[in-house]
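Participant: Okay, structure incoming, though there's no sequence with it:
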């Protein structure tokens, strides 16, 4: 593999990593604070992609679609939390899994009814067509914007969690939810805020992913699985862990799919290597998760209870 290809694939891995972080940030806080298993989080990603595609088609402006997507996803997150999830906080995890799995089926059918069963495509904005020069390597401008946007949002999440009163309450809730409630904090409102924030981040990930992949019903489940791996590796409830783990998973998955077929061609026939390489690459992140759990059962950056 040439150095140029390695750099490009590494950047693609970072791009996947920031999308995974946008998914993992809200989900890990919901799970860490409320111990709530929300399998429907991937559906927020899917609905964000569909909303963004529709808004982009209607307004003709990618930037305006992004701005309108924020209140739309916040409203959807609050509605789902209020209608379907609020009564499940004190229930067993199995009840939460079953209920949120039902939401997955519900949103998938809603998407098929409204947007149809065929994939829905978003065009890359005209002002982001072409490529930019990164130290002698030409890289698609839109993919670079995904990386930059994800890093800026990660910085915003850091400032929100570590530099604001709301962030202080979120961190305190992740450490000891019962004590925070006893001190007079409105835990119900905090839960709603977290669901709304998670829905906005997931929806924004869908917006960014829309122009580089087809928008279709069921697109939330594959990325949800990767998001769960990220949360386990990084540490449940840890934003910092979600960020670093997302980048690690994104780079390992992308480089694995690129490098392994080339390496296997040294030992196997080309056709066999091309089949075995991606299959083994898809296993690498789960092997990585197993190694991390064997060494640090609570993840790389766990939230320490006091």
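Facilitator: Looks like it arrived, so ask away. This is a predicted model, so every value here is computed, not measured.

Participant: rest of the way, CA atoms for contacts and neighbours
Facilitator: OK.

Participant: Which residue ranges of this protein form strands?
Facilitator: For the chain, the strands defined by DSSP state E cover 131-134, 137-140.

Participant: and among those strands, the most buried is which?
Facilitator: strand 137-140 (a mean of 15; mean count of other Cα atoms under 10 Å).

Participant: gap between that strand and the chain center?
Facilitator: Chain-centre distance of strand 137-140: 24 Å, with Cα atoms, centre = their mean, to the nearest Å.

Participant: which helices and strands does that strand pack with?
Facilitator: Packing contacts for strand 137-140, counted by 3 or more Cα pairs under 8 Å, 6 or more residues apart in numbering; DSSP states H and E, involve helix 3-34, strand 131-134.

Participant: most tightly surrounded among these?
Facilitator: Counting by mean count of other Cα under 10 Å, the most buried of these turns out to be helix 3-34, with a mean of 24.

Participant: try this one next to it:
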């Protein structure tokens, strides 16, 4: 493998890992703080992709906006959706056992898939990338790298830095970290834990939907796309440590590199390398790489 091929595969691994991090970050926050096993989290990624597909012509015709405006409208819709879902459904799951949480959230997957089928059908759809990102960066005389993939990595990194700042440098982040460690003590200090839960859940939904929106132009939009990424995101959460944003970031990048380079060097067993990685890490650190709240 020459240097430029290695560079392309490295950039692909980073982009895939950062995209996984966005979805897994919301999942680990919801699970670590609220104690809810949310099987429907992958559906929020799918919803984001379909928002990018469905809102684009509406925003363009009504407001004259383009890709960025569509993403902003999609974020607003996903935040409102997350707040409503927490109020209407998830707020009843906190004191229930995990089996009831699994059944409830699996039922939501079926509802989301049926609503998607009714609204947009079961065809595969494409989302056009903005013209200003449709080009490529020349690496050498032959090889190029798409500008849009670098844009995805940049946006994911920007959001990761923003999440780190909020969680470690703000009062809201302090309350979230406290709630992930001891929710009863946090509530006894006068913090509105119900509002905190809704903020966390709405943020988790918005982050997952944002990942779906930015990934839509390169992965297309198709039925059931949320289920595939949900499984790998649970692996990210388990490796990184439940409730740890730092752990989700490190684990997502690890999986990105193992999956990408595994397909290059060991294509026959590439599908199981990620799970081998999880098994090895859990044998070394059974609770994951980092503790909750880190």
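Facilitator: Received, thanks. Predicted, not measured: the structure shown is a model, and the values here were computed from it.

Participant: Could I get the TM-score for this pair?
Facilitator: Remark: TM-score between the superposed chains equals 0.95 [TM-score structural alignment, normalised by the length of structure 2]; 288 aligned residues with a Cα RMSD of 1.5 Å.

Participant: Could you export the helices and strands packed on strand 137-140 of structure 1 as TSV, including distance to residue 210 of structure 1?
Facilitator: Compiled in TSV, those are given as follows (distance: least, Cα to Cα, whole Å):
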stretch	distance to residue 210 of structure 1
helix 3-34	11
strand 131-134	18
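
Participant: Ok, which of the ones you listed comes nearest residue 296 of structure 1?
Facilitator: Among these, the nearest to residue 296 of structure 1 by Cα to Cα is helix 3-34 (17.1 Å).

Participant: Please, where are all the helices along the stretch 51-200 of structure 2?
Facilitator: 67-88, 98-120, 147-169, 171-181, 183-188, 193-219 (DSSP state H, counting those that start in this stretch).

Participant: Which part of structure 2 matches stretch 162-180 of structure 1?
Facilitator: Counting by TM-score structural alignment, stretch 162-180 of structure 1 falls onto residues 168-186 of structure 2.

Participant: Figure out which of the strands of structure 1 is closest to residue 6 of structure 1.
Facilitator: Using Cα to Cα, the strands of structure 1 put strand 137-140 closest to residue 6 of structure 1, at 10.5 Å.

Participant: And for the closest one, what's in contact with it?
Facilitator: 4, 7, 8, 129, 130, 131, 132, 133 (Cα atoms under 8 Å, 6 or more residues apart in numbering).

Participant: which one of the strands of structure 1 lies closest to residue 77 of structure 1?
Facilitator: Comparing the strands of structure 1 under Cα to Cα, the one sitting nearest is strand 137-140, at 32.2 Å.

Participant: ok, back up a step: nearest to residue 120 of structure 1, of the helices and strands packed on strand 137-140 of structure 1?
Facilitator: Judging those by Cα to Cα, what sits closest to residue 120 of structure 1 is helix 3-34, at 19.4 Å.

Participant: between that closest one and helix 165-175, how many degrees?
Facilitator: 80 degrees (axes from the mean of the first three to the mean of the last three Cα atoms, to 10 degrees).

Participant: mean distance, helix 3-34 of structure 1 to its aligned residues in structure 2?
Facilitator: Here helix 3-34 of structure 1, set against structure 2 after superposition, deviates by a mean of 1.0 Å using mean Cα distance after the TM-score superposition for structure 1.

Participant: who's in contact with the residue mapped onto residue 109 of structure 2 from structure 1?
Facilitator: Aligned by TM-score structural alignment, residue 109 of structure 2 pairs with residue 104 of structure 1. Applying Cα under 8 Å, 6+ apart to residue 104 of structure 1 gives the contacts 39, 40, 42, 43.

Participant: Can you tell me which of those residues lies closest to residue 278 of structure 1?
Facilitator: Among the contacts of residue 104 of structure 1, and counting by Cα to Cα, the member closest to residue 278 of structure 1 is residue 42, at 23.3 Å.

Participant: Distance of the closest one relative to residue 61 of structure 1?
Facilitator: Residue 42 of structure 1 sits 25 Å away from residue 61 of structure 1, taking Cα to Cα, to the nearest Å as the criterion.

Participant: and what of residue 186 of structure 1?
Facilitator: 38 Å.

Participant: now stretch 226-234 of structure 1: which residue numbers in structure 2?
Facilitator: Against structure 2, stretch 226-234 of structure 1 falls on residues 232-240 (TM-score structural alignment).

Participant: on average, how far is that stretch from the matching bit in structure 1?
Facilitator: Mean for stretch 232-240 of structure 2 is 0.5 Å (mean Cα distance after the TM-score superposition for structure 1).

Participant: In that stretch, which residues are buried?
Facilitator: Residues 232, 233, 234, 235, 236, 237, 238, 239, 240 are the ones in stretch 232-240 of structure 2 that count as buried (16 or more other Cα atoms under 10 Å).

Participant: Against residue 204 of structure 2, how distant is the fourth one?
Facilitator: With distances defined as Cα to Cα, the gap from residue 235 of structure 2 to residue 204 of structure 2 amounts to 17 Å.

Participant: go on, the second one?
Facilitator: Distance of residue 233 of structure 2 to residue 204 of structure 2, given as Cα to Cα: 13 Å.

Participant: Kindly report the same for the first one.
Facilitator: The gap separating residue 232 of structure 2 from residue 204 of structure 2 is 17 Å, by Cα to Cα.
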